[in-house]
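Peer 1: Prediction below, plus the sequence it came from.
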Amino acid sequence: MSAPDHIARHGDTTPEPGQLDLSRPSGKRTTKSGCASVFMVVATLLAVIPLVWLLFAAIRRGIGSLFHVSWWTHSMDPSFELAKQGAIHAIVGTLEIGLITSIISVPIALLTAIFLVEYARGTKIAKVISFAVDVLTGVPSIVAALFIFAVVVTTLGGTQSAWASSLALMILMVPTVLRSTEEMLKLVPDSLREASFALGVSKWKTIIKVVLPTSMTGILTGIVLGLARVMGETAPLIVLLQFNTELTVNPSTPNFATLPTVITNAYTQGGVDTPVVWGAAITLIIIVMGLNLIARGISRRYMRRMGK
C-alpha cells in the first residue's frame, strides 16, 4: 500500500520520511504570523487614513478656487476685484524656485553619489562624507535658512532673493537626492561593471553607459522626492523672501511669492478657513503629484527604450 493510500485510509496527517508536509501550519509560528499580519494591516491603515483625510479636507475646502479661471491667470494684486484674485504669481514663483534649486542640487548630489560608490567605496573619506550627509539630513529648514541669511545677506552683503532661498533649499534637497542615488548605484550588480571593464571600456564610460542607465528609474524617483520636500518648505522662504502680491519672475528681487508663503500670509490674515489657504494647498499638492507622474512617465518610457 502506498503512503498516500495509507494516509487517506487511516486519517494520519503525519508525513512519511522524505515527504513534504503540506498540512496547514499550527502552533506558535502560526500565531506569530497572524499577529504580524494584523500589525502590518494596522500600520498601513495608520499611514493611509491620515493621507486620505488630508486630501479630502484639502479638496473639499479648496477645490472651489481652482474652478475659477482667474485663479490660474491673475495674481493677488490689490487692484483686482476680490472675485478675480488668483495665484498665478505664487505658482510661477514656486516652480521657478524649484527649478533653480534642482539645477543647483541635482548635479552636486549625483556627482557626490558617484564618487562615494564608484571611486571611494570603503575609504575613510567616504565615511566622513556619509556622516556629513547624515547630519545634513536632520538639519531643520529654519537652521538652513538662518545659515544662508548669515552668509549671503549679513557676511557677503547680498539681498533677500529667490537665489538665496534656493541655496537654503539646496541644503535640504541634496541629502535626499544623494542618499537615494547612492542606494540605487549600489544595487547595480558588479558583474555589469566587470563585463564592461572586460570589453576594454574605461571606468567613466562604464558609469555613464552602464551604471547610470541601469539605475535611472531610482535616481529620477529620488530627485522627485527631494523636489517634493523642498517645494513645501516655508521657513527658508519667510526668512529669505518678502511676500509679494504681483507676478515677478526676477529671482534677484526680494519681493517674490510662492504657494507656501501665500498659505502663511492668508492664514495670518484670515485664519484656517480662508479659501485662499486651501486653494493654494490643493494647488501645491497638484503640482507635486504632477511632477511625480511626469517622472514616472519618463522612467517608464526610458525603461521601454532600454528594453528594446
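Peer 2: Yes, it's here.

Peer 1: going forward, measure contacts between C-alpha atoms and count neighbours the same way
Peer 2: Noted.

Peer 1: Could you identify the longest helix within this protein?
Peer 2: Longest helix of the chain, by residue count under DSSP state H: helix 28-66.

Peer 1: For that one, enumerate the helices and strands it packs against.
Peer 2: Helices and strands touching helix 28-66, by 3 or more Cα pairs under 8 Å, 6 or more residues apart in numbering; DSSP states H and E, are helix 275-307.

Peer 1: Which stretches in the chain count as strands?
Peer 2: With DSSP state E as the criterion, the chain has no strands.

Peer 1: what's the residue closest to the geometric middle of it?
Peer 2: Among the residues of the chain, the one closest to the centroid is Leu225, at 1.1 Å (Cα atoms, centre = their mean).

Peer 1: which other residues reach stretch 46-54?
Peer 2: Around stretch 46-54, nothing counts as a contact under Cα atoms under 8 Å, 6 or more residues apart in numbering.

Peer 1: Centre of the chain to that stretch, how far?
Peer 2: 18 Å (Cα atoms, centre = their mean, to the nearest Å).

Peer 1: Stretch 111-121 too?
Peer 2: Distance of stretch 111-121 from its chain centroid, counting by Cα atoms, centre = their mean, is 22 Å.

Peer 1: one step back: would you enumerate the residues in contact with the residue nearest to the centre of the chain?
Peer 2: Thr176, Val177.

Peer 1: quick revisit: tell me which residues in the longest helix of the chain are buried?
Peer 2: If you call a residue buried by 16 or more other Cα atoms under 10 Å, then helix 28-66 has these buried ones: Ala58, Ile59, Arg61, Gly62, Ile63, Ser65, Leu66.

Peer 1: Tell me what angle that helix forms with helix 275-307.
Peer 2: Helix 28-66 and helix 275-307 meet at an angle of 120 degrees, taking axes from the mean of the first three to the mean of the last three Cα atoms, to 10 degrees as the criterion.

Peer 1: Please tell me how far the closest residue to Pro275 other than its chain neighbours sits from Glu118.
Peer 2: Nearest non-adjacent residue to Pro275, counting by Cα to Cα, 6 or more residues apart in numbering: Gly62, 6.0 Å away. Gly62 sits 47 Å away from Glu118, taking Cα to Cα, to the nearest Å as the criterion.

Peer 1: I'd say Val133 and Pro175 touch.
Peer 2: Yes - using Cα atoms under 8 Å, Val133 is in contact with Pro175, at 5.7 Å.

Peer 1: between these two, which one's more packed in?
Peer 2: Higher neighbour count among Val133 and Pro175: Pro175, with 24 against 18, using other Cα atoms under 10 Å.

Peer 1: Contacts only, for the more buried one.
Peer 2: By Cα under 8 Å, 6+ apart, the contact set of Pro175 is Ala109, Val133, Asp134, Leu136, Thr137.

Peer 1: Burial check on Ile7, number of neighbours?
Peer 2: Neighbour count for Ile7, taken as other Cα under 10 Å: 14.

Peer 1: try this one next to it:
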Amino acid sequence: MTTTTLDKPVKRKTFQGVGTRRRVTDLTATVLVTLSVLIALVPLVWVLWTVIAKGLPAVTSQTWFTNSLSGLLPASPGGGVYHGLIGTLIQGLVCAVFSIPLGIFVAIYLVEYAGNSRLGKLTTFMVDILSGVPSIVAALFIYALWVVTFGMTKSAFAVSLALVLLMVPVVVRSTEEMLKIVSQDLREASYALGVPKWKTIARIVIPTALSGIITGVMLALARVMGETAPLLILVGYAPFINFDMFKGEMGSLPGVMVAEMNNPTDAGVNRIWGAALTLILLIAILNIFAKLVGRFSSVNTR
C-alpha cells in the first residue's frame, strides 16, 4: 500500500518568530506610553518640588504648628497656622460624619438592591450630576438654603454642609466600584447557608471591600479639605482659634492662603507657601493612614 504526503501528519512549528512589523509596533507603543507617563510626571514633580522648597522654611519654624496669627502685623515674622489646621480638621471631620455613612448606604443600595428600578436609575443620575457640580455652586446652594431660607448665620457648619455635597458623590462612586468587585460567589454561598441579605452585606461584602472603601473615603476627604469657595461664601476667615462650628468666623488652611494673598511682604509669602505645604502634608498623612487601615484590616490579615 502506497502512502502519499497527504497521509503523513503535518508538523507545525511550536513557536514562530515575531515579525519585524510587530516588533516595531510594540516598541513604538512602549515608547509612547513611557513618554506620556514622563510628561505627566513633570508638572506633578515640579509643583511638589516648588511647594516643598518655598514652604519648608515656614513649616520647620518652631511656632508654625503651635501658634496662630492672632495679633500679628502683616509684616511681622513668626506666627503659625495652628488655627487654620484646627479649623480644617474640624470642618473635614463634620463633613465626614455626614458624608461617609450616607455615601456608603447609597452605594449599597445601588449595588445590592436597586437593580434596574427607576429609583436606582434616578439615584445614579443624581450622583453623576453631583459629581460635576462646582464647589462654588454647592456653596451658593447652602447659602440660599441655610442662610436665606432657614435664617441661620454664616458659620463653619454651613461650610461642612457644602463640603458634604462635594464629598458624597465621590464616596458613592468609589464604594460602588469596590462592592462590585466582590465576587458574587461569596454572596451566593452566604445565602445558601441561610444568612439574610442584610447580614451578608454587613458580614461578608463590606469587610471584603473594606480596604478599597477606606481608600476611596480618604481620597474624597482629601479633595474637599482643599476647597476654597465654600469658605469665602459661607464663613469669614479668623486668624485665631474658634471651636464653635455654629457661630463666628473660623480659620482654615485655604483661608490662610487667601488672606495672605493681600500681604505682599516676605512674611505673607512664606505663610502662603507654608500653608500650602501643610495642606499637602495633611492630605498625605490621611492617605497613608487609609493605606495602613486597609492593609491591617481583619479581612486582609487572615
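Peer 2: Yes, it's here. Keep in mind that this is a model prediction, so the values were computed, not measured.

Peer 1: With both chains overlaid, what TM-score comes out?
Peer 2: Remark: TM-score between the superposed chains equals 0.92 [TM-score structural alignment, normalised by the length of structure 2]; 291 aligned residues with a Cα RMSD of 1.8 Å.

Peer 1: circling back to that earlier point, now the buried residues of helix 28-66 of structure 1 as a markdown table including distance to Pro50 of structure 1?
Peer 2: Listed next are the buried residues of helix 28-66 of structure 1 as a markdown table, based on distance: Cα to Cα, whole Å:
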| residue | distance to Pro50 of structure 1 |
| --- | --- |
| Ala58 | 12 |
| Ile59 | 14 |
| Arg61 | 16 |
| Gly62 | 18 |
| Ile63 | 19 |
| Ser65 | 23 |
| Leu66 | 23 |
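
Peer 1: what's the closest of those to Arg229 of structure 1?
Peer 2: Ala58 (18.2 Å; Cα to Cα).

Peer 1: Which residue, other than its chain neighbours, is closest to Ala259 of structure 2?
Peer 2: Distance criterion Cα to Cα, 6+ apart; nearest residue to Ala259 of structure 2, sequence neighbours excluded, is Tyr237 at 7.5 Å.

Peer 1: Glu16 of structure 1 now?
Peer 2: Spatial nearest neighbour of Glu16 of structure 1, excluding adjacent residues (Cα to Cα, 6+ apart): Ala3 at 7.3 Å.

Peer 1: ok, that neighbour touching Gly18?
Peer 2: No - with contact defined as Cα under 8 Å, Ala3 of structure 1 does not reach Gly18; the gap is 11.4 Å.

Peer 1: So for the two, which residue has more residues nearby?
Peer 2: Ala3 (11 against 6).

Peer 1: Comparing stretch 118-130 of structure 2 with structure 1, how large is the average distance?
Peer 2: Superposing on structure 1 and averaging over aligned pairs (mean Cα distance after the TM-score superposition for structure 1), stretch 118-130 of structure 2 comes out at 1.0 Å.

Peer 1: buried sites along that stretch?
Peer 2: Residues Gly120, Thr123, Thr124, Val127, Leu130 are the ones in stretch 118-130 of structure 2 that count as buried (16+ other Cα under 10 Å).

Peer 1: residue range for that stretch in structure 1?
Peer 2: Per the alignment by TM-score structural alignment, stretch 118-130 of structure 2 matches residues 124-136 in structure 1.

Peer 1: Need the residues that contact that stretch.
Peer 2: So stretch 124-136 of structure 1 is contacted by Leu116, Ala120, Ile171, Leu172, Pro175 (Cα under 8 Å, 6+ apart).

Peer 1: can you put the residues you listed in JSON lines and add distance to Ala47 of structure 1?
Peer 2: Putting those into JSON lines (distance: Cα to Cα, whole Å) gives the following:
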{"residue": "Leu116", "distance to Ala47 of structure 1": "33"}
{"residue": "Ala120", "distance to Ala47 of structure 1": "38"}
{"residue": "Ile171", "distance to Ala47 of structure 1": "28"}
{"residue": "Leu172", "distance to Ala47 of structure 1": "24"}
{"residue": "Pro175", "distance to Ala47 of structure 1": "24"}
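
Peer 1: Please identify the residue in structure 2 that aligns with the residue nearest to the centre of structure 1.
Peer 2: The alignment partner of Leu225 of structure 1 in structure 2, by TM-score structural alignment, is Leu219.

Peer 1: how close does that match get to Val170 of structure 2?
Peer 2: Leu219 of structure 2 sits at a distance of 8 Å from Val170 of structure 2 (criterion: Cα to Cα).

Peer 1: hmm, back to that, report the contact partners of the residue nearest to Pro275 of structure 1.
Peer 2: With contacts defined as Cα under 8 Å, 6+ apart, Gly62 of structure 1 is in contact with Pro275, Val276, Val277, Trp278, Gly279, Ala280, Ala281, Ile282.

Peer 1: circling back: could you measure from the match of Leu225 of structure 1 over to Thr175 of structure 2?
Peer 2: For Leu219 of structure 2, the distance to Thr175 of structure 2 (Cα to Cα) stands at 12 Å.

Peer 1: joint contacts of these two?
Peer 2: With Cα under 8 Å, 6+ apart as the test, Leu219 of structure 2 and Thr175 reach no residue in common.

Peer 1: counterpart of Glu188 of structure 2 in structure 1?
Peer 2: So, by TM-score structural alignment, Glu188 of structure 2 is matched to Glu194.

Peer 1: number of nearby residues for its match?
Peer 2: Residues near Glu194 of structure 1, counting by other Cα under 10 Å: 13.

Peer 1: Where do the helices of the stretch 51-200 of structure 1 begin and end?
Peer 2: Ranges of helices in the stretch 51-200 of structure 1, per DSSP state H, counting those that start in this stretch, are 69-73, 88-114, 124-137, 141-148, 162-187, 190-198.

Peer 1: report the angle between the axes of the third one and helix 162-187?
Peer 2: Calculated by the same axes, to 10 degrees, helix 124-137 of structure 1 forms an angle of 130 degrees with helix 162-187.

Peer 1: Repeat that for the fourth one.
Peer 2: Here helix 141-148 of structure 1 runs at an angle of 120 degrees relative to helix 162-187 (the same axes, to 10 degrees).

Peer 1: Mean per-residue distance, helix 141-148 of structure 1 versus structure 2.
Peer 2: Taken over the aligned residues, the distance from helix 141-148 of structure 1 to structure 2 averages 0.4 Å (mean Cα distance after the TM-score superposition for structure 1).

Peer 1: Please apply the same query to the fifth one.
Peer 2: For helix 162-187 of structure 1, the mean deviation from structure 2 after alignment is 0.5 Å (mean Cα distance after the TM-score superposition for structure 1).

Peer 1: Lovely, talk soon.
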